[in-house]
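A.B. asks: Provided below for reference: sequence and predicted model.
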Amino acid sequence: MMVKEMTRPECIALVSAGRLGRLACSRNDRPYIVPIHYALDGNCLYSFSMPGQKIDWMRENPHVCVEIDAFSSGREWRSVVIYGKYQEFPDTDQWHHQRVHAWSILEQHKNWWEPGALKPTPQAIVSASPHLFYGIDIVDVTGRMAVDEDN
């Protein structure tokens, strides 16, 4: 078994092929990590959420990272970490284009709204949906992969 650094194109290929990542954010020197569904377009990961802890924390500290991995046969694996900056797309005229764009690329994938729309407790019925779209602008990306030396 050998571990190698991945090139940027190899990292982006893994991110493009995936849909599930782990979003890490922090506030007051405390980390928080949650699964998200995402879609990559250009230099941005797009995602969807309901209001909650991760949104509160990212509003306060927009510097985040996302980890995406893949495992193949045997002991081979690939892992990519994206360092980025959170950008919310509020339901306003100013952000309308970004919201529509985020929605259009996310909806191309099955169950794109999970787990962002799910909460562990029943939610009150409201007249307007509080859902929100956001992007993670990619600042840097790194990756490693383990390959079987026998292949």
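C.D. replies: Cool, the structure landed.

A.B. asks: rest of the way, CA atoms for contacts and neighbours
C.D. replies: Will do.

A.B. asks: Do a quick rundown of the helices in this structure.
C.D. replies: Listed from the start of the chain, the chain has helices (DSSP state H) covering 8-17, 53-60, 96-106.

A.B. asks: Make a markdown table from the ones you listed and add distance to Arg30 to it.
C.D. replies: Listed next are these as a markdown table, based on distance: least, C-alpha to C-alpha, whole Å:
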| stretch | distance to Arg30 |
| --- | --- |
| helix 8-17 | 26 |
| helix 53-60 | 10 |
| helix 96-106 | 29 |
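
A.B. asks: structure B:
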Amino acid sequence: MTDMEPVKCEKLLADNYVGRLAYIADNEPHVVPSTYFFDEDQQCILCFASNGHRINALRKCNKVSFQVDSIESFRNWQSVQVHGTFEELSGDYAKLCLKRFADGVQRTIDHKNAERPHFLSHFSGKLQEAEMPVVYRIAVIKITGKSVENFT
């Protein structure tokens, strides 16, 4: 196992759209899968969620970790971990970021799978709702990664 160079860590983040968000709620660790878009220019991970357990916990303790893996086999994998802070977005900026999220996830899916999933229209539709979901970003503080030597 070797440490990944920062540029390779960012490439893994940019080439995927599902990761796992780790946060603390009531002194307990929680890990949940999350669709995301890695905004390389802003060095942040864009996400959204409904008000509830996760958002309430993130508002109380904004330190988070986010992990993304690419696993081909036991001897062929990469894993990246981001340490950062939760930042809730609001107003027109939140709407702009939600659009950037939906467009970015679609580009990533197009590049990886050449498919157009129907669930993305769900994200864009959120822009028109009276009560928009909570749009947030994880401001990247540190990115680390590990890989097995023969990963291609």
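C.D. replies: Thanks, I have it. For clarity, every value in this text was computed on a predicted model and none was experimentally measured.

A.B. asks: Go through the helices of the first structure and name the closest to Ala39 of the first structure.
C.D. replies: Taking C-alpha to C-alpha, helix 96-106 is the member of the helices of the first structure nearest to Ala39 of the first structure, at 5.7 Å.

A.B. asks: Show me which positions of the strand ranked longest in the first structure end up buried.
C.D. replies: Secondary structure of the first structure per DSSP state E: the longest strand is strand 132-147. Judged by neighbour count using 16 or more other C-alpha atoms under 10 Å, the buried positions of strand 132-147 of the first structure are 132-138, 141-147.

A.B. asks: cool, and stretch 30-49 of the second structure?
C.D. replies: By neighbour count with 16+ other C-alpha under 10 Å, stretch 30-49 of the second structure contains the buried residues Ser34, Thr35, Tyr36, Phe37, Phe38, Asp39, Cys44, Ile45, Leu46, Cys47, Phe48.

A.B. asks: Not counting that stretch itself, show me its contacts.
C.D. replies: When contacts are defined by C-alpha atoms under 8 Å, 6 or more residues apart in numbering, stretch 30-49 of the second structure is touched by residues 10, 13-14, 16-24, 55, 97-98, 101, 104-105, 133-140.

A.B. asks: Quick one: map Arg8 of the first structure onto the second structure.
C.D. replies: Across the two structures, Arg8 of the first structure finds its equivalent in Pro6 of the second structure, going by TM-score structural alignment.

A.B. asks: Distance-wise, check that match relative to Gln106 of the second structure.
C.D. replies: Separation of Pro6 of the second structure from Gln106 of the second structure (C-alpha to C-alpha, to the nearest Å) stands at 24 Å.

A.B. asks: okay, those two: which has more neighbours?
C.D. replies: Gln106 (20 against 14; other C-alpha atoms under 10 Å).

A.B. asks: need the contact list for Ile105 of the first structure.
C.D. replies: Taking C-alpha under 8 Å, 6+ apart, we find Ile105 of the first structure in contact with Ala39, Asp41.

A.B. asks: so how far is Ser127 of the first structure from it?
C.D. replies: Shown here: Ile105 of the first structure relative to Ser127 of the first structure, a distance of 26 Å by C-alpha to C-alpha.

A.B. asks: quick one: terminal-to-terminal distance for stretch 122-137 of the second structure?
C.D. replies: With C-alpha to C-alpha applied, stretch 122-137 of the second structure spans 19 Å between its terminal residues.

A.B. asks: What residues of it count as buried?
C.D. replies: Phe123, Ser124, Leu127, Met132, Pro133, Val134, Val135, Tyr136, Arg137.
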